[in-house]
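Q: Please find the sequence and the predicted model below.
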Amino acid sequence: MDRHYIESLRLNEINEDSYIKDLPVIQNLMQGNDLNLNHDVIFLVGENGVGKSTLIEAIAINAGFNPEGGSKNFNFETRNTTSNLHQYITLSKGAYEKDGFFLRAESFYNVASEIDEYYKDEFNAKVSTSFGDVSLHNQSHGESFLSLVQNRFWGNGLYILDEPEAALSPSRQLTLLAEMHMLVKNNSQFIISTHSPILLSYPNACIYQITEKGIEAIEYSDCEHVMLTKQFLNNPESFFRYLFEEK
């Protein structure tokens, strides 16, 4: 894509006392550093608590998506746990998408329920074209994730995913990579929060590693998750000696 749907993110002044000021990802942005999102695939990676999901949620809401997930046509609320970070960011857009979806693992059940409710009167007639011939609740967690991507992600779209690997086996993560690649070739952009070394391997992706020191663009081989996984697989016994050592 010559011009991406979201090209950069800027944090505006946060004029209130809020926990979001203490998140490492926000500390970096508060220094006036715009986040370059002008890539086909962008990954946010880092330890729990650094603010990955908070930031990706804010991007999705600011871009017009429902906080709990879904397309821009979804408008429901199961429980309001949304931060107000979206009020303090500005997204720079280079083009306007024809399709889009916000997929987050923690509230996917609620999205599936909303889909069933929306189609309850004519579900069988419409579900085959968008959600894989069967209610997402009647599929396994992983199957429903992939069914959504394969049947509902139509291309020319902005797709924001929060830890999609939560429902997927390693082989299904590879399937997701293949689906992503087809969508990227069809003028799509992905912004993904993940812990998965498999997903992070997508060729030429932009990887932002978020630590207590801030945000850094890194190569795949330099990602802490990748290095740790490789070290463990190469020599798990050395980890066991440390982890299981009697105190």
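A: Yes, it's here.
Q: only C-alpha atoms for contact and neighbour calcs from this point on.
A: OK.
Q: Looking at the chain, which helix is longest?
A: In the chain, with assignment by DSSP state H, the single longest helix is helix 170-185.
Q: What's the first helix or strand after that helix?
A: Where DSSP states H and E defines the elements, the next helix or strand beyond helix 170-185 is strand 189-193.
Q: what does that following strand contact?
A: Residues outside strand 189-193 that contact it (C-alpha atoms under 8 Å, 6 or more residues apart in numbering): 4-5, 39-45, 52-53, 56, 157-164, 180, 184.
Q: next one: stretch 74-94
A: Stretch 74-94 is contacted from outside by 3-14, 20, 54-55, 57-59, 61-63, 65-68, 110, 114, using C-alpha under 8 Å, 6+ apart.
Q: another structure for you, compare them:
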Amino acid sequence: MYLRSVQFMKEKVENARQYPFNIPAIQSLQRLEFRNNITFFVGENGSGKSTLLEGIAHQCGFNTAGGGRNNVFEMHASESSLGDYLRLAWLPKITNGFFMRSESFYQFASHVDEMGTLEYYGGRSLHEQSHGESFLNLFVNRFSSKGIYLLDEPEAALSPARQLSLLRILHDLSGTSQFIIATHSPILLGYPDADILNFDDISIQKMAYEDTEHYQITRSFLENRHRMLDELFKD
């Protein structure tokens, strides 16, 4: 591992009632330690998982609209409000890595075309591929050993089969790279022995895979589809 912990310096925040500092998981955050090469952030929309991931990307020097240290392009609302109040502890410090942000991937792909750096992404424009293909090509060609990779909902464009392909990529790189991934995918969360941090409670807590809502709801639906749909559609 490279990133050992992130500390929230809340004493420097002037208005703790302002977003994103008023998110319960962020309010209660003091020091979050990483003990695994693969860590998942889980929680409902608005729980703070993507906000913290973006703040970490900011402190890593990555473009918070998506990319690495050398990817500079403008995008509305890409500045991290939380990032300036975080302190990262490294052992050792590493600068190689990437912040993958699903919602701004189109803008990132356009940036790659403009820069003429397609050789680092499989030699073909990311816009000339399906959404899922472009995501996987990014993972295969841009991710390498000895890096830290921050992924915000990478499953957004991936079919279940391609999510399994991503699991294989994580497996191949986990010995020399560190991944922190915000996700809703029960498939990705199933990666063996990964740490899962839940943002839905007042404080961020580690939890077992089988205890996640993602696993429980998915399993219940697959095993009791008709009963769950009948209940859902009942007047």
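A: On my side now, so go ahead. This structure is a prediction, so every number in the text was calculated from the model and none was measured.
Q: that older thread, selecting buried members of the contacts of stretch 74-94 of the first structure in ChimeraX, what would you type?
A: Selecting the buried subset of these in ChimeraX, with 16 or more other C-alpha atoms under 10 Å as the burial test, is done by:
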select :4,5,6,7,8,9,10,11,20,54,55,57,58,59,61,62,63,65,66,67,68,110,114
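Q: What segments of the first structure are strands?
A: Shown for the first structure, the strands assigned by DSSP state E span residues 8-11, 35-36, 41-46, 89-92, 99-104, 157-162, 189-193, 206-211, 214-218.
Q: Output these in TSV; the columns should cover distance to Gly132 of the first structure.
A: Converted to TSV, the strands of the first structure look like this (distance: least, C-alpha to C-alpha, whole Å):
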stretch	distance to Gly132 of the first structure
strand 8-11	34
strand 35-36	35
strand 41-46	25
strand 89-92	33
strand 99-104	16
strand 157-162	18
strand 189-193	22
strand 206-211	31
strand 214-218	37
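Q: right, and these - which one's nearest Gly142 of the first structure?
A: strand 99-104 (12.8 Å; C-alpha to C-alpha).
Q: What span of the second structure is that closest one aligned with?
A: Aligned by TM-score structural alignment, strand 99-104 of the first structure corresponds to residues 96-101 of the second structure.
Q: Also stretch 153-168 of the first structure?
A: Residue span in the second structure matched to stretch 153-168 of the first structure, by TM-score structural alignment: 143-158.
Q: Next, the buried residues of the matching stretch.
A: Here stretch 143-158 of the second structure shows 143-144, 146-158 as buried, counting by 16+ other C-alpha under 10 Å.
Q: I'd like to know how many residues surround the aligned partner of Pro192 of the second structure in the first structure.
A: By TM-score structural alignment, Pro192 of the second structure lines up with Pro203 in the first structure. Per other C-alpha atoms under 10 Å, the neighbour tally for Pro203 of the first structure reads 11.
Q: got it, and the one 5 residues further on?
A: Summarising burial for Tyr208 of the first structure: neighbours were counted as other C-alpha under 10 Å, giving 24.
Q: ok, how many other residues are close to the closest residue to Val45 of the first structure other than its chain neighbours?
A: Distances taken as C-alpha to C-alpha, 6 or more residues apart in numbering place Gln209 nearest to Val45 of the first structure, at 4.9 Å, with adjacent residues excluded. By other C-alpha under 10 Å, 24 other residues sit near Gln209 of the first structure.
Q: residues contacting Gln209 of the first structure?
A: Leu44, Val45, Gly46, Ile215, Glu216, Ala217, Ile218, Cys223.
Q: Verify the stated contact: the fifth one with Asp222.
A: If I follow you right, that is Glu216 of the first structure. No. The criterion here is C-alpha atoms under 8 Å, and Glu216 of the first structure misses it with Asp222 at 10.9 Å.
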